[in-house]
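Chemist: give me coordinates for this.
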Amino acid sequence: MRLRIRRTTWPRPALILTDTPHPACPDCGGEGGHNRDYGDYETGEYAGTEWDPCHCWDETRSRVLLPLPRFPRRRRDSTDPWGGAHTDEPPF
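Modeler: Predicted coordinates for the structure are as follows:
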């Protein structure tokens, strides 16, 4: 198991401790899996890409170390002198 610290934003902002793919894996070359393009059955056109994870890595193995705070979004209305419309009036 090769651990690293990452920042995640879903389902909430946090620092997590997670596993990494084996760097010398002969199947994936340390990338953790392969992208596989697929097409529409009837037309043969490109329809998307799927991710096939490698056996050397479990991408679901992670632990939350530190939940991070969520900062409220600022409203952008005309009464806000820093984020709203430009005004010539002094703030006080």
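Chemist: please make it C-alpha for all contacts and neighbour counts, starting now.
Modeler: Fine.
Chemist: all strands of this structure, in order?
Modeler: 3-8, 14-19, 33-39, 46-53, 62-67 (DSSP state E).
Chemist: could you dump those strands into a markdown table with distance to Gly83 and mean neighbour count added?
Modeler: Formatted as a markdown table, the strands of the chain follow (distance: least, Cα to Cα, whole Å; neighbours: other Cα atoms under 10 Å):
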| stretch | distance to Gly83 | mean neighbour count |
| --- | --- | --- |
| strand 3-8 | 27 | 13 |
| strand 14-19 | 27 | 18 |
| strand 33-39 | 42 | 12 |
| strand 46-53 | 40 | 11 |
| strand 62-67 | 28 | 14 |
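Chemist: can you add distance to Pro81 and give these back as TSV?
Modeler: Listed next are the strands of the chain as TSV, based on distance: least, Cα to Cα, whole Å:
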stretch	distance to Pro81
strand 3-8	32
strand 14-19	32
strand 33-39	48
strand 46-53	46
strand 62-67	32
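Chemist: for the comparison step, fold the sequence that follows:
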Amino acid sequence: MIRLRIQRTALPRNALILTDTPRPDCRDCDGVGGIPHDYGDHTGEYAGTEWEPCPCWTEWRMVLLPLPRRPRWLRRRTNGRDPWGPGGYSDEPPF
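Modeler: Take a look at the predicted model:
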């Protein structure tokens, strides 16, 4: 059974997507959606983790609505040209 939810994603572009949700009462993955498997290299040291998806969850996604980008004039300036300063407050008088 598919449990749908709406989620926001930022890669490759901001969008609202429809995705599946893992079963919260699944005994295999405890509602996480997959089972992590740690593995080591030839010396026995930790080398990473592989993710095995649980059968209670499908990893498909469908884009519902691409979200618009903010116009350049609304983006926050961080290169010192911001009139409000780094804290968001101006030290100039209001007149």
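Chemist: for Cys25 of structure 1, find the nearest of the strands of structure 1.
Modeler: Smallest distance to Cys25 of structure 1 across the strands of structure 1 (Cα to Cα): 10.1 Å, for strand 33-39.
Chemist: mind checking how far the closest one is from the chain centre?
Modeler: 19 Å (Cα atoms, centre = their mean, to the nearest Å).
Chemist: ok, residues contacting it?
Modeler: The contact list for strand 33-39 of structure 1 (Cα atoms under 8 Å, 6 or more residues apart in numbering) reads 28, 45-54.
Chemist: mean deviation of it from structure 2?
Modeler: Following the fit onto structure 2, the mean deviation recorded for strand 33-39 of structure 1 is 0.9 Å by mean Cα distance after the TM-score superposition for structure 1.
Chemist: if I take that strand and strand 46-53, what angle do their directions form?
Modeler: Angle, strand 33-39 of structure 1 to strand 46-53, by axes from the mean of the first three to the mean of the last three Cα atoms, to 10 degrees: 160 degrees.
Chemist: and for strand 33-39 of structure 1, what span of structure 2 is it aligned with?
Modeler: Alignment of strand 33-39 of structure 1 against structure 2: residues 34-40, by TM-score structural alignment.
Chemist: spatially nearest residue to Ala15 of structure 2, not counting backbone neighbours?
Modeler: Closest residue in space to Ala15 of structure 2, ignoring its immediate chain neighbours: Pro66 at 4.1 Å, by Cα to Cα, 6 or more residues apart in numbering.
Chemist: neighbours around Cys54 of structure 1, how many?
Modeler: 19 (other Cα atoms under 10 Å).
Chemist: wait, what's in contact with it?
Modeler: Contacts of Cys54 of structure 1 by Cα under 8 Å, 6+ apart are 27-28, 32-34.
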